[in-house]
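[1] next comes the sequence, and after it the predicted model I'd like to discuss.
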Amino acid sequence: MNEHDPPVTRAWVLHPDIKSDRDRRDADMALSEAVSLALALPDLAVVGQTVVPLPKPHPGMLFGSGKIDELKALMKANEVELVLIDGPVTPVQQRNLEKAWGVKLLDRTGLILEIFSDRAATREGVLQVEMAHLSYQRTRLVRAWTHLERQRGGLGFVGGPGETQIEADRRAIDEQLVRLRRQLEKVVKTRELHRKARAKVPYPIIALVGYTNAGKSTLFNRLTGAEVMAKDMLFATLDPTMRSVRLPTGADVILSDTVGFISDLPTELVAAFRATLEEVLAADVIVHVRDISHPETEAQAADVRTILGSLGVTDETPQIELWNKVDQLDPDEAEAMQTRAGRETGIFAVSALTGFGLDDFLTDVTRLLGEEKREEQLVLPYAAGKQRAWLFDKGLVEAEQQGEEGYVLTLKWSASDRARFETI
């Protein structure tokens, strides 16, 4: 390790498998996802992972005393500095477990917030993360205020006469939240102006949505040539990335890559990221990218649909499902998946990595966008008599002038008209 490298924190991931929870997920799958979440944070080394079977949560400690001693020995033997618990942990449980084990502890919400903090790039994203972080910390004020100050860089907490430290902290957080809300309102207004300006560009918006790590950014990069971070990592994208792109079918569109959804995303985080996901509400077509090779692909798809519903997305917006990562299936399975997808309207088995199956998908996107005619100017060299005759023959020319370099044509045509014209 280079002496300038930041120190690596040794972390252990625990998934409490609560038997009394009838809706609980497959424990091994949940643990695997939690480890992927942890790996999305830089400077974190996951040195171990454990599923902890639990009849029901213990109110004060989450786990029973025997299990706490057993895990303590495990933490000590592996020099663990941070425990990540895949699930909700109350402030009291967190304080007690940190004391018992002598380590720092983050629950699922805390971990997701850390990832959001690490990834948020736009001004709006940063403000949203900070607000979600403060709201979360406000519920944790049973803990020592110094811990809070150390964890979030300090907010300059000063208590008035007769105030307890917790009351002072709470008041400081509330004041900071009010300030952040005002800043966010200004940023959102600015973005609203940008969105209105973009609405004047007569390009439809295609929003890519999907469970985190489904391959949205890989697809976005393939279609736009943009270097959006596309790693096999959860939450690789946090701020919507917009690019205008001409599809191979000739249609000009704006492509929007959004943050990945995840199961059990706390409602306060969905609220905090509502504006980040607003692009989805403005979309003309929603493309739901699924990792079809994932054992829990059906459950993941259900989570995405639930979050889309909570955002106010209705059936009126056309949706396409992309069964991505067929390249990771064995050939027989991939063929069966293609056959299944072929029987359904609006479903395509593809590989964003290799480009397999994308042509049919893009043709369908263009069909869904309709044959909307757009006005454009085109300069044709005087020698291009054949092309000019074709345009007049099809009734696409609105006006014509003679310029220095050729005919200046004002055309009203559709994407498919243009695509046909380019083959002449």
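    Right, received. Where do you want to start? What you see is a predicted model, and the numbers here were worked out from it, not measured in a lab.
[2] rest of the way, CA atoms for contacts and neighbours
    OK.
[3] which other helices and strands does the lengthiest helix in the chain contact?
    Assignment by DSSP state H gives helix 165-200 as the longest helix of the chain. When contacts are defined as 3 or more Cα pairs under 8 Å, 6 or more residues apart in numbering; DSSP states H and E, helix 165-200 packs onto helix 123-138, helix 145-152.
[4] chain center to the last one: distance?
    For helix 145-152, the distance between its averaged C-alpha position and the chain's averaged C-alpha position is 28 Å (Cα atoms, centre = their mean, to the nearest Å).
[5] ok, now stretch 350-365?
    21 Å.
[6] next, the distance between the ends of it.
    14 Å (Cα to Cα, to the nearest Å).
[7] most tightly surrounded among the helices and strands packed on helix 165-200?
    When those are scored by mean count of other Cα atoms under 10 Å, the highest mean neighbour count falls to helix 123-138 (a mean of 20).
[8] what is it packed up against?
    Applying 3+ Cα pairs under 8 Å, 6+ apart, one finds that helix 123-138 contacts helix 108-119, helix 165-200, helix 267-272.
[9] output these as CSV; include the columns distance to Leu82.
    Shown next, in CSV, are the helices and strands packed on helix 123-138 (distance: least, Cα to Cα, whole Å):
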stretch, distance to Leu82
helix 108-119, 11
helix 165-200, 25
helix 267-272, 23
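[10] mean neighbour count and distance to Pro53 for those helices - can I get that in TSV?
    Formatted as TSV, the helices and strands packed on helix 123-138 follow (neighbours: other Cα atoms under 10 Å; distance: least, Cα to Cα, whole Å):
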stretch	mean neighbour count	distance to Pro53
helix 108-119	20	17
helix 165-200	14	35
helix 267-272	16	26
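[11] put this next to the previous one:
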Amino acid sequence: MVSRVLSRAGTAVDPQTDEHSSHDGDQYDLEDRRALRRVAGLSTELEDVTEVEYRQLRLERVVLAGLWTSGTATDAENSMRELAALAETAGSEVLDGVMQRRQKPDPGTFLGAGKADELRAIVAATEADTVICDGELSPSQRRGLEDIIKVKVIDRVALILDIFAQHAKSREGKAQVELAQLEYLLPRLRGWGDSMSRQAGGRVAGGAGIGSRGPGETKIELDRRRIRTRMAKLRREISGMKPARETMRSSRHRNAIPSVAIVGYTNAGKSSLLNYLTGAGVLVENALFATLDPTVRHALTPEGRSYTFTDTVGFVRHLPHQLVEAFRSTLEEAAEADVLLHVVDVSHPDPEGQLAAVRDVLADVDTSEIPEIVALNKADIADPFVVERLRQREKHAVVVSARTGHGLEELREVIAGLLPQPNVDIDVLLPFSRGDLVSRIHDHGDILELSHVAEGTRVHAKVRSDLAGDLVDFAV
């Protein structure tokens, strides 16, 4: 089983695949990202604190550890494959892995005692420097496992947070990721040696003298207080950024511009689809969590009405709750949309599981009343039986391929059919000085008749109710 997982067969990330088309633009951001990839050959042990700035450059050699607690063996394999893909996206080299069948994780070491000893032997044989567990470890489980295998142990949550930290570019995205990392770190702070001792008063404390003597705080308590202070500051900063996003969103609503939010599992092809539909030229990478910062682009229906596409962050099974909270402002883009375009990778071994994982996250921001289109992407490399099974199951399903362009014209028509339709009949005479209103009717309404007379522009059209309210003073 481990050999099948490490062979990467059936994973979402295939390094042999040519991932770009002519619709993706120049992809300059991708060159910048790959220029920062970690490199092999650097030490993984710090000999001096000044080396800490070079840690991000090392290529970590990792061994995977997973538990099969429920579901089928195929489900367990898919989860391990995804963990391998996450590790490679973070810049690591996956060397080996172990899988244990048990009813629930061991409270002390996550794995059982025998499997932990086996893992220690594998780590020694492969000269790995990190073990990644497929699950969320409690602080005590992490310490217990590290004490046995004698190398660094991280869990799935820490791995996803590391990928987000590498890929965030905007000020808001960086603040959201840092907040999530600190929330994860706070209960896992660990002291060694002097960090567990009391601070000294008087001369040892830097000559502070009278008033400074006393038991003081331990260094780990100081670290916790500093982290809480930093978290409070980040929350204020993120709250301060929210009005700007709401202003842009309200401006689009005020101008009666419908919106379509693209959601889906990570690496399902959301950004590629956006590039094909709008020529956005946003970054496309055959890796998990390539997109973190939402992108808004303009598009037109076949009838010429304007609307917007919003590319959102991808989801994954067991998405850390810290990230769901930190990226709530980003998820609100989906909650405020008129239509959800749910992109699914039908070439993946478990597309139904991906659909369920995304809908679980979206339930937190209440998108149940928003029409949903399921775009069955990568159909050119998928099993036709799987494609047909999903097409029959989902109400608004369209079979597409962002690589070849198959089905995208049909997708445009389905989107146009679900967007809010102009339903208020108006007959107005607009003075020539109000060309802005004529333009809005062109962009967001269906013009039935238009003529120019001496007094201005006579327009008979169907528009949405908010635009009809702005035109009521010019009714004939």
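    All right, it came through fine. Quick caveat, the model's predicted, so the values are computed rather than measured.
[12] superposed, what's their TM-score?
    After superposition, the two chains reach a TM-score of 0.80 (TM-score structural alignment, normalised by the length of the first structure), with 379 aligned residues with a Cα RMSD of 3.3 Å.
[13] closest one to Trp390 of the first structure among the helices and strands packed on helix 123-138 of the first structure?
    helix 165-200 (29.3 Å; Cα to Cα).
[14] what's that closest one aligned against in the second structure?
    Residues 219-254 of the second structure are the counterpart of helix 165-200 of the first structure, counting by TM-score structural alignment.
[15] average offset of the matching stretch relative to the first structure?
    By mean Cα distance after the TM-score superposition for the first structure, the fitted stretch 219-254 of the second structure averages 1.7 Å away from its aligned residues in the first structure.
[16] show me where the stretch 51-200 of the second structure has strands.
    61-68, 93-101, 130-133, 152-155 (DSSP state E, counting those that start in this stretch).
[17] just the ones you listed: most buried one?
    Of all the strands of the stretch 51-200 of the second structure, strand 130-133 carries the top mean neighbour count, a mean of 24, counting by mean count of other Cα under 10 Å.
[18] picking that back up, continuing past the longest helix of the first structure, what's the next helix or strand?
    Downstream of helix 165-200 of the first structure, the first helix or strand assigned by DSSP states H and E is strand 205-210.
[19] that next one vs the second structure, average offset?
    Mean deviation for strand 205-210 of the first structure: 0.6 Å (mean Cα distance after the TM-score superposition for the first structure).
[20] which residues touch that strand?
    Strand 205-210 of the first structure has contacts (Cα atoms under 8 Å, 6 or more residues apart in numbering) with 216, 253-261, 279-280, 282-290, 301, 304.
[21] swap in 6 Å and give it another go.
    253-257, 260, 280, 283-289 (Cα atoms under 6 Å, 6 or more residues apart in numbering).
[22] need the counterpart of Gln354 of the second structure in the first structure.
    Match for Gln354 of the second structure (TM-score structural alignment): Gln300.
[23] which SS class is its match?
    At Gln300 of the first structure the chain is in helix, as set by DSSP: H, G, I helix; E, B strand; the rest coil.
[24] residues near the closest residue to it other than its chain neighbours, how many?
    Nearest residue to Gln300 of the first structure, sequence neighbours excluded (Cα to Cα, 6 or more residues apart in numbering): Tyr211, at 6.1 Å. When neighbours are counted by other Cα atoms under 10 Å, Tyr211 of the first structure registers 26.
[25] can you check Phe110 of the second structure too?
    By other Cα under 10 Å, the residues close to Phe110 of the second structure number 24.
[26] ok, it - contacts?
    Taking Cα under 6 Å, 6+ apart as the test, what Phe110 of the second structure contacts is Gln141.
[27] now do 10 Å
    Phe110 of the second structure sits next to 65-67, 104, 116, 133, 135-138, 140-142, 144-145 when contact means Cα atoms under 10 Å, 6 or more residues apart in numbering.
[28] could you turn the buried ones of the residues you listed into a ChimeraX selection?
    To isolate the buried ones among the contacts of Phe110 of the second structure in ChimeraX, judged by 16 or more other Cα atoms under 10 Å, type:
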select :65,66,67,116,133,135,136,137,138,141,142,144,145
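[29] nearest to Leu408 of the second structure among the contacts of Phe110 of the second structure?
    Closest approach to Leu408 of the second structure among the contacts of Phe110 of the second structure (Cα to Cα): Gly135, at 37.4 Å.
[30] which one in the first structure is aligned with the closest one?
    Checking TM-score structural alignment: Gly135 of the second structure goes with Gly87.
[31] its match contacts Pro16, correct?
    Yes. The pair Gly87 of the first structure / Pro16 is scored as a contact, 7.2 Å apart, by Cα atoms under 10 Å.
[32] overlap of the contact sets of the two?
    Ala30.
[33] need the counterpart of Asp338 of the second structure in the first structure.
    Using TM-score structural alignment, the equivalent of Asp338 of the second structure in the first structure is Asp284.
[34] thank you, goodbye.
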